[in-house]
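A.B. asks: coordinates for the following, if possible.
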Amino acid sequence: MAGELTRRALAAGAALLAMPRLARAQAWPSGPVRIVVPFAPGGSTDLTARLVADGLAQRIGVPVVVENRPGAGATTGSQVVADAAPDGQTLVMSNIASHAISPALYGNLRYDPVTSFTHIAMVITNPSVWVVNPRSEINNLADLVQAAKAKPGGLDMASSGAGSSNHLMLVRFSELAGIEHTHIPFRGAGPAMTAVIAGQVPMMSDSLPSAAGHIRQGSVRAIAISSAERHPAFPDVPTFREQGFDLSSTSWFALSGPAGMQPAVVERLHREIMAVIATPASQQRFAELGGTAGNMTPAEFTAFVAEEVARWAPVVRASGATVG
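C.D. replies: The predicted model follows:
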């Protein structure tokens, strides 16, 4: 009898100890949720974050605030979230730059792209597109190569920042084409696009969602897309392979939080994000932007990040690019 009472007491004590953790998980969200975008406003990461924030706020009943923290190849804002409390109130729009390329590019990075985060949901994947000012004489990749060879030191080529997939595409293309280029890194795709439209930089490599509206408006002209086949949203834009360069790339944008988040909060967030991106309005918006909605469990997404790190590390090493 005494043994039975002892067991019951221990079980009751364990239940009491578990209650605060359970209460914290059930209490989420405890206030406004912050989504850190590690790029400047106007790029694909920012556009995706704002679409997610609007839908998520409607579903969870609290404000979801987008905070832009650009810098250092998307690592500045990512570090902010890696250092945050794992309560589900601070999240980051993780992406191919911050969590796949920059770990190999930056020698002084303080976070691990896999273990320093709780990876929650893949949101969207999309190809890259190269655009020029509409008054430019560059109409295709052959023209681009000719222009680069004609300029001492090569052509100025812009991207959303050092370490982005678009930066490495510039590096890889220059290797394939046997040309030189001067990389002009900006603190996000928005400022880079503004420079191209103003004629301050001849061209840029951009993610399709952030460039799509400008292409449709005619403020820039697309000369190549990195998808394996022509994109249905932009059937007139030829692929790199069509133009004689074996080059393809897909960017991705997702939602992650600090390491150590409560499983119940992760499950809830994943469920809500999947519901947001499954709505007809989101699907239509993704189609307009040239993106494909994600569909991974948190475990699958975590494994995907690890695979991306392994995939891009040798590409960075081969490029010779280093920062820090």
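
A.B. asks: CA only for contacts and neighbour counts going forward, please
C.D. replies: Fine.

A.B. asks: surely residue 110 touches residue 79?
C.D. replies: Yes. Using CA atoms under 8 Å, residue 110 is in contact with residue 79, at 7.4 Å.

A.B. asks: who has more neighbours, these two?
C.D. replies: Using other CA atoms under 10 Å, the more surrounded residue of residue 110 and residue 79 is residue 79, with 22 against 13.

A.B. asks: and the more buried one, what does it touch?
C.D. replies: 110-111 (CA atoms under 8 Å, 6 or more residues apart in numbering).

A.B. asks: and it, helix, strand or coil?
C.D. replies: helix (DSSP: H, G, I helix; E, B strand; the rest coil).

A.B. asks: do the same with residue 212
C.D. replies: Note that with three-state DSSP, the state of residue 212 is helix.

A.B. asks: now for it, how many residues are close by?
C.D. replies: 20.

A.B. asks: identify the residues contacting the closest residue to it other than its chain neighbours.
C.D. replies: Of all residues not flanking residue 212 in the chain, residue 289 sits nearest, at 5.7 Å (CA to CA, 6 or more residues apart in numbering). Contacts for residue 289 (CA under 8 Å, 6+ apart) come out as 208-210, 212-213.

A.B. asks: what about burial for the residues you listed, which qualify?
C.D. replies: Buried members of those, scored by 16 or more other CA atoms under 10 Å, are 208-210, 212.

A.B. asks: in the chain, which strand is the longest?
C.D. replies: strand 117-132 (DSSP state E).

A.B. asks: compare with the first, here's sequence two:
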Amino acid sequence: MSKPTPRRAALSLAPALALAALAAPALAQSWPSQPIRLVVPFAPGGTTDLIARLVATPLGESLGQPVVVENRPGAGATLGSLQVAQSPPDGHVLVLSSIASHAIAPALYSNVRYDALTDFTHVALLSLNPSVIVAHPRLGPADMADLARRHREDGRGLDMASSGAGSSNHLLIVRLGQILGKELNHIPFRGAGPAMTAVIGGQVPLMSDSLPSAAAHIRQGSVRALATSGEARHPAFPEVPTLREAGFDLVTSSWFGLSAPARLPASVTDRLSREVLAVLARPEVQSRFAEFGGTPGTLDPAGFTQFVASELARWEPVVRESGAKPD
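C.D. replies: Got it, this is the predicted structure:
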């Protein structure tokens, strides 16, 4: 049998390409045709879960199909992210992407099986959030100066929990240890919820958490806020100093976005982005963000994709120089 020429091969592909071109507008007109799964690659109870549920209900109402949150924690948020990367690009499976899954994990883990840029369609930035250092109100330090003193005097050093290896709060703990001149003992959990439960219960004296997931516990007095990681004090907690004010030259924020599998049709991407940004602009949603210490995002697909690329470039050398390893 003779080998097909490039022209014959191209001609043989033409019907398939034509069908694909016709299918894209048809998909856009019928989408969404079923409930949408929103995969949250962390355990319930953390910032990612909080933001997902805040956006999911009004987004489902706008789209005419429910948006169902599905928690799939594990391996620094890479397990749930991989599941979405390998899903059909039909707009019915999305992921709450984050600094952990799409900026830190690719540098921290040697076996991440997805490309944070090319294996996803990045739809919209949802939120930017400072971190907060919290302590058990009786067993933990009273402030950052007390934390530094106790850490210096304790032979093995202080324990500090986070939502898991590879999170921005994990790296904040690493950086704090570098500034203190002595490594803090990172205690990773499978999500911010379980970590906070351990701090409230007195099993771990300290935690680095995103402000939105810690806000209610701070207000209830279940934990004491020692410092936030923003450029300035957060309006929701004006009494809490920044790390810089406490003598630690450290400023960082976590972020969360909405992403889909690669090759999501542009018409679906654009509609989804418009609906998401409209939800984030609602006064009641803005009010909830302000209440728990988050800042709603405003980036469309092009802007969010550029943002993810810049975050990858930013965090790769930080991970390398910090010496952080998966726990």
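
A.B. asks: residues in structure 2 aligned with the very next helix or strand once past the longest strand of structure 1?
C.D. replies: Proceeding N to C from strand 117-132 of structure 1, the next assigned helix or strand is helix 141-150, under DSSP states H and E. Using TM-score structural alignment, the residues of structure 2 aligned to helix 141-150 of structure 1 are 144-153.

A.B. asks: with stretch 234-241 of structure 1 instead?
C.D. replies: Taken onto structure 2 by TM-score structural alignment, stretch 234-241 of structure 1 occupies residues 237-244 there.

A.B. asks: could you give me the buried positions within the matching stretch?
C.D. replies: For stretch 237-244 of structure 2, a neighbour-count test (16+ other CA under 10 Å) marks 237, 240-244 as buried.

A.B. asks: could I get these as TSV with distance to residue 52 of structure 2 and secondary structure?
C.D. replies: Formatted as TSV, those follow (distance: CA to CA, whole Å; DSSP: H, G, I helix; E, B strand; the rest coil):
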residue	distance to residue 52 of structure 2	secondary structure
237	23	coil
240	26	coil
241	28	coil
242	27	strand
243	28	coil
244	30	coil
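
A.B. asks: closest one of those to residue 78 of structure 2?
C.D. replies: residue 243 (29.1 Å; CA to CA).

A.B. asks: I'd like to know how far that closest one sits from residue 175 of structure 2.
C.D. replies: 12 Å (CA to CA, to the nearest Å).

A.B. asks: structure 1: helices as residue ranges?
C.D. replies: Counting by DSSP state H, structure 1 has helices at residues 2-27, 44-60, 75-82, 96, 102-105, 141-150, 165-177, 189-197, 208-217, 263-278, 280-289, 298-319.

A.B. asks: out of those helices, flag the one nearest residue 251 of structure 1.
C.D. replies: Here helix 96 is closest among the helices of structure 1 (CA to CA), at 5.9 Å.

A.B. asks: residue 171 of structure 1 touches residue 319, doesn't it?
C.D. replies: Yes. Using CA under 8 Å, residue 171 of structure 1 is in contact with residue 319, at 6.6 Å.

A.B. asks: mind checking which of these two has more residues around it?
C.D. replies: residue 171 (23 against 13).

A.B. asks: counterpart of that one in structure 2?
C.D. replies: Residue 171 of structure 1 maps onto residue 174 in structure 2, by TM-score structural alignment.

A.B. asks: residue contacts, whatever residue of structure 1 lines up with residue 193 of structure 2?
C.D. replies: Correspondence of residue 193 of structure 2 to structure 1, assessed by TM-score structural alignment: residue 190. Taking CA under 8 Å, 6+ apart, we find residue 190 of structure 1 in contact with 40-43, 160, 210.

A.B. asks: out of the residues you listed, which is most surrounded?
C.D. replies: Busiest of these [other CA under 10 Å] is residue 160, holding 31 neighbours.

A.B. asks: so what's it up against?
C.D. replies: 39, 43, 166-167, 185-192, 206.

A.B. asks: let me know how buried the aligned residue in structure 1 for residue 323 of structure 2 is, in neighbour terms.
C.D. replies: Residue correspondence to structure 1 (TM-score structural alignment): residue 323 of structure 2 is matched to residue 320. Residue 320 of structure 1 is flanked by 10 other residues according to other CA under 10 Å.

A.B. asks: kindly report the same for residue 4 of structure 1.
C.D. replies: Neighbours of residue 4 of structure 1 using other CA under 10 Å come to 9.

A.B. asks: what distance do you get for it to residue 131 of structure 1?
C.D. replies: Taking CA to CA, one finds residue 4 of structure 1 at 74 Å from residue 131 of structure 1.

A.B. asks: residue 68 of structure 1 too?
C.D. replies: Residue 68 of structure 1 is 24 Å from residue 131 of structure 1, by CA to CA.
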